[in-house]
Every structure is written in structure tokens, then in C-alpha cells.
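Undergrad: Would you be able to build a 3D model of this:
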Amino acid sequence: MKQHWILTLSCPDRPGIVHAVAGMLAEHGGNITESQQFGDPASGLFFMRVQVESAASHEELSAAVTDIAARFGMTWQLDTVGRRVRTLVMVSKAAHCLVDLLYRERSQNMPIEVVGVVGNHTDLADIAAFYGKPFHHVPVTATTKAEAEARLRELVKELDVELVVLARYMQILSDELCRDLSGRIINIHHSFLPSFKGAQPYRQAHERGVKIIGATSHYVTGDLDEGPIIEQDVERVDHSRDVSDLVAIGEDVERRTLARAVRWHAEHRVLLDGHRTVVFR
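TA: Okay, here's the model as predicted:
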């Protein structure tokens, strides 16, 4: 029986890459159902995402891709279409992003499997329980941060976690942990970065009299709120809106922005290009 595969790759740009990949897939009985590519003139890198139906096994395709990768200096990944990515969601007290992700997992076929919810407070334990998700209370203080991150590492290992989502988790992670989870930890920042970093961005925005507010979902790095951006969205506002209005509008922007970023990551549509991303929507 044929299996539906996703192949993503990046390498130095040069002629013949698409021909080589398409030819290899054809040799393995592959029928390409979706193909996107991009050559970045700034970085000199080529990016490609291909969905293909083939009766070849994962081992057969992997061996074939390995041969091409050696020729072109590729970084690549091969996965099955629709496989649910094992995901750990981290929260504090705000519920809207957690509720939205759990709803989309259950009702809208978002390709993630939330294997646990971590909270530095217990406010959202009942929501996790409603959706049948284990809740892990990992409190964080200035003196227990190292122990809290050690527990997080244990959970990532024990639960075989592939993706960590900071769904309004209001703690700063250490540089070391950010490096260890590089490319597989996503944050939602309640601001249209690079403006209004840090705490109380909606109050900052109100004080500046902004005409749009937004949210940014990005990969987490050791630099606060400066990781590679995956998705951003905005809503128009005017002078009549107070801070509480901006917060309410912003929460709606945050949840949909994070949901798109998580979905695209889980569907292998996001490829890192240095401090930027290539997103094949």
C-alpha cells in the first residue's frame, strides 16, 4: 500500500536539486501531490517541501535521500503526512491559548498530540483535566528555576516530546534550555514584535496610541522575544479603546496566531533560515 510522505530539505543553492529529488522519488514509484521550493539570494540556501505518495518504505526512501543529501550537502527530514507531533504545552494563568490548542487538536484535526500540560501555577489544571490531559505543576521561583528546568527536561524525555509550546507561559527559560530545544519550542508573544517587548505590552501600546495591535509566534532562543518569527497577525484599533479592550482583542489575535504557527510546524511547513524562517503555507 502507498504511504503519504513529507520530505523537507535545505542546502546550498545550485542547479539540479529539484531534478535530483523528483527523479529519486519517481524511481521509487512516487507521485508528488504537493511541492514548494524557495531559493534565498541573501543566504544562498535552497529550501524545499515535497509531499509524495509512494509504496516505498521509510528505510528505502531515507537511504535514497541520504545519497542525494551527500551530493548536495542537504539537511533533511522525512515524515508521514498527518502524523501527530507529540507536544508539551506550558502555561501560567491565561487560558485562551491552551483552550484553543486543545480544542483544535480534538475538533479540527490539528496534527499534534498534547501529551501533557505544564503550569507554574495550578489555575489551568481543570482545563487540562476536562480535555483528559495530564497536568504537571512545576512552580518556579528565583531560587528554584534550575530545579524547575530539570523537571521540564525529565518530562520532555519521559513523554518523548517533539514540540514544546509556550502558551502564554510567563517565565524566561535559560539560554542552555533554549539551545537544547532549538527549533522545537514555540512561543506566542502578545505584541507585534519587535515593538513592545517584555511585560505589559498592551499597556505600552495604549500609551503610544497605536492603531494596530498584534501577536507574534516565534521559535524560542536565548534572546528574549527575538527568535525566528513563524507567524504574525494584527487587528486595527482606535483612540476609543482602553487597555482592557486591547487585551481582549489581543487574546483573540494571540490564539489564532499561535495555532497557525503550531499547525505549520507540525505539518513541516517551517524551515529555519538563520534568524529567519521559510514558511510553505
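Undergrad: Only C-alpha atoms from now on, for both contacts and neighbour counts.
TA: Noted.
Undergrad: Buried residues of stretch 178-193, list them for me.
TA: In terms of neighbour count (16 or more other CA atoms under 10 Å), stretch 178-193 has its buried residues at 178, 181, 183-193.
Undergrad: May I see these arranged in a markdown table, with distance to Phe46 and secondary structure as well?
TA: As requested, the buried residues of stretch 178-193 are exported to a markdown table (distance: CA to CA, whole Å; DSSP: H, G, I helix; E, B strand; the rest coil):
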| residue | distance to Phe46 | secondary structure |
| --- | --- | --- |
| Cys178 | 26 | helix |
| Leu181 | 24 | coil |
| Gly183 | 18 | coil |
| Arg184 | 21 | coil |
| Ile185 | 24 | strand |
| Ile186 | 24 | strand |
| Asn187 | 26 | strand |
| Ile188 | 28 | strand |
| His189 | 29 | strand |
| His190 | 32 | coil |
| Ser191 | 31 | coil |
| Phe192 | 28 | coil |
| Leu193 | 27 | coil |
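Undergrad: Before we compare anything, build this one as well:
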Amino acid sequence: MMKLTSPLQAPVVEARTTIEHVLTLDCAEAPGIVHAVTGFLLEHGYDIVDNQQFGDRCRGHFFMRLHVARRVEADAGVGIEGETPAAEEAEERFRADFAPLAERFGMRWELHRHGAKRRVLIMVSKFGHCLIDLLFRAASGELPIEIVAVVSNHRDHEALVEWHKIPFFHIPVTRETKPAAEARLLELVDELDAELVVLARYMQVLSDELATRLTGRTINIHHSFLPSFKGAKPYHQAYERGVKTVGATAHYVDSELDEGPIISQQVMEVDHTYGPEELVAAGRDTECRALSNAVKWHCEGRVILRDNRTVLLR
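TA: This is a model prediction of the structure:
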């Protein structure tokens, strides 16, 4: 906004910036939820940029994702991306004031800065196509992530990762060393403040304890259209069944092998001419796309996890 105090004076520009957040919430269905939330936003000076909601009538549960924006004063000498004392104060006030409303409806809710990059740790074994795809999409800005480290039980991709100027950690895993290896992984997650762990064809089964510790913040790519063909060599299983479609599934990790809540799936048509190796090759693109979609949607706050299902608001 410009203010002119005199025809002879230059216009004075108010230093203001826009802060944007993503609010996600879910709770039992009840009258007045949308009214209460949108009314709260209006009272606190927020505009709704985008709103997605879903009422699960079968289970009596409500889900909502809002992208909101508010203009605040931009403090002198501070960047214009919302990282100002005024912006931080507005966010703190939002959290404090929204808490009673959330408690009234029994909401689970999260508030994140829109566009902020999430800190991601990637795990990989010998197959590198999903890792390479994530490295490219992160570097090009397609994914809102900062890859803070890559962990592998092999050294095959060490040079590539270090070329990207990303720390690489080699943690070998055997039956005897698995507890120590998983302990080291948890240390890295804490030390690097990783918000999400991505298993980009990491071919080691996580222990129940580790899977439980990382519930809701670990995404795995399984090279099959789950729930079909779980476990090892799913493409070979698919070949034996003469499938006409192959696919890949990105899902949250839990204590059950390949049973976690599904986030994203991709498929492609094949036919009887495809042998096991041709199915493996054909499936690589579906794996990359399913995993990158899952990472993107998770980091944008579009996935709400409830029980063993996910709701995707996009």
C-alpha cells in the first residue's frame, strides 16, 4: 500500500510481507466444523488461498486442508520470505488461539509454513533409480525437500551422492550388526533433525521397534501394486501369474511387512511377451513416479493418516 503525504514528496511504501501456512486437521464429524475454522481464520486476518475437505460418511470422520495467507509487517533488515519477528509472532498467536477450538472438536491438527522445505533422509541399497530421481527432483525444485543425508548398506552410490554435496553414510547390515546399524540410523535422524525418512529401494526389512519409532514419517516404495505380490521378487511373482498390469506402491512403513497405509500407486500395462527382467525394467518408471508423488504430497501436508488408511487432499 502506498501513502502520499504531499504532491512534492516521494511515495512511502509500507514494508509488508505475506506469510502463508498450511493447516491440516481431522476429527469426528460434527455440525459447525467448517464454520468454526473459517470464522477463526477471518477473525485472525487470514485469506483462504485453497481449501480441500472430505467427510468420510462411512466412518463418521472429517478431514480438511487449508492453504492460508496473511499480510504482516516486514521488519527492516530481515528477509522477505516470512522469516520475521512479526511473522513468527503471528504463527505463535495462531497456534495458541487455535488450540481451544481444536480441543472443542477433538481435532488432530498441524500447522506448517507453506513452501518450507522438509528435511529428508534417504536410504538406498544397490538399485539407484529412485534415489537418482529424488536427487534430480530435489535439485530442480520440483520437490519441497532438503536432502540432509543418504544412508546405504552398500557404497555403490557414494560418489554420486557426494557429487551432489550431500553427506553419505555407509552403514553395513548383517544379522549380527542389525541392532547397532538401526541404532546408528536413529542417531542420524536425531542429529540431522530429519522430518521424513524415505526408503528408496532400501532392501533391508526394518525391525518392528524401528518401524514403530518412525511411524508416520517413513515412506517406502514397494515394486508391486500392493496388496498383491508382497515380499521379495514381486515382479517374478507377477510373471508367474501372467499379469497384464504391473505397478508400484508408496506407503508408510509400519511393523507389518508391506502392509503400511498406501499413499500413492502407479501402474502400466504389460502383456505375455514380458519376461521377469522386462517386467523389472518396465516397473522402474512406476516406482520413481509413485515414490516422488508420495514424498511431494507428504511434504505439502496433503496426506492425513488415520488408522491404516490415508486421505489425500489435493
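Undergrad: with the buried residues of stretch 178-193 of structure 1 in mind, which one is nearest to Asp252 of structure 1?
TA: Nearest to Asp252 of structure 1 among the buried residues of stretch 178-193 of structure 1: His190, at 10.2 Å, using CA to CA.
Undergrad: Counterpart of that closest one over in structure 2?
TA: In structure 2, His190 of structure 1 lines up with His223, judged by TM-score structural alignment.
Undergrad: Thr33 of structure 1 now?
TA: Using TM-score structural alignment, Thr33 of structure 1 pairs with Val49 in structure 2.
Undergrad: residues near its match, how many?
TA: 12 (other CA atoms under 10 Å).
Undergrad: how near is it to Phe127 of structure 2?
TA: Using CA to CA, to the nearest Å, one obtains 40 Å as the distance from Val49 of structure 2 to Phe127 of structure 2.
Undergrad: now Glu269 of structure 2
TA: 23 Å.
Undergrad: Going by distance to Arg255 of structure 1, which of the buried residues of stretch 178-193 of structure 1 wins?
TA: Nearest to Arg255 of structure 1 out of the buried residues of stretch 178-193 of structure 1 is Ile188 (CA to CA; 8.3 Å).
Undergrad: How much space separates that closest one from Glu34 of structure 1?
TA: Distance, Ile188 of structure 1 to Glu34 of structure 1, using CA to CA: 29 Å.
Undergrad: same check, this time on Asp160 of structure 1
TA: The value you get for Asp160 of structure 1 to Glu34 of structure 1, if CA to CA is used, is 29 Å.
Undergrad: Phe280 of structure 1 too?
TA: For Phe280 of structure 1, the distance to Glu34 of structure 1 - CA to CA - is 11 Å.
Undergrad: Please apply the same query to Gly250 of structure 1.
TA: Per CA to CA, Gly250 of structure 1 is found 34 Å from Glu34 of structure 1.
Undergrad: repeat for Tyr131 of structure 1
TA: 34 Å.
Undergrad: Then Gln3 of structure 1?
TA: If you go by CA to CA, the gap between Gln3 of structure 1 and Glu34 of structure 1 works out to 14 Å.
Undergrad: More neighbours: those two, which one.
TA: More crowded of Gln3 of structure 1 and Glu34, by other CA under 10 Å: Gln3, with 14 against 11.
Undergrad: Map the more buried one across to structure 2 for me.
TA: Superposed on structure 2 with TM-score structural alignment, Gln3 of structure 1 falls opposite Ile19.
Undergrad: doesn't Arg70 make contact with that match?
TA: Yes: counting by CA atoms under 8 Å, Ile19 of structure 2 touches Arg70, with 5.4 Å between them.
Undergrad: for structure 2, which helix is longest?
TA: helix 276-299 (DSSP state H).
Undergrad: Mind giving me the packing neighbours of it?
TA: In terms of contacts (3 or more CA pairs under 8 Å, 6 or more residues apart in numbering; DSSP states H and E), helix 276-299 of structure 2 is packed against helix 129-139, strand 218-222, helix 234-241, strand 245-252, strand 262-269.
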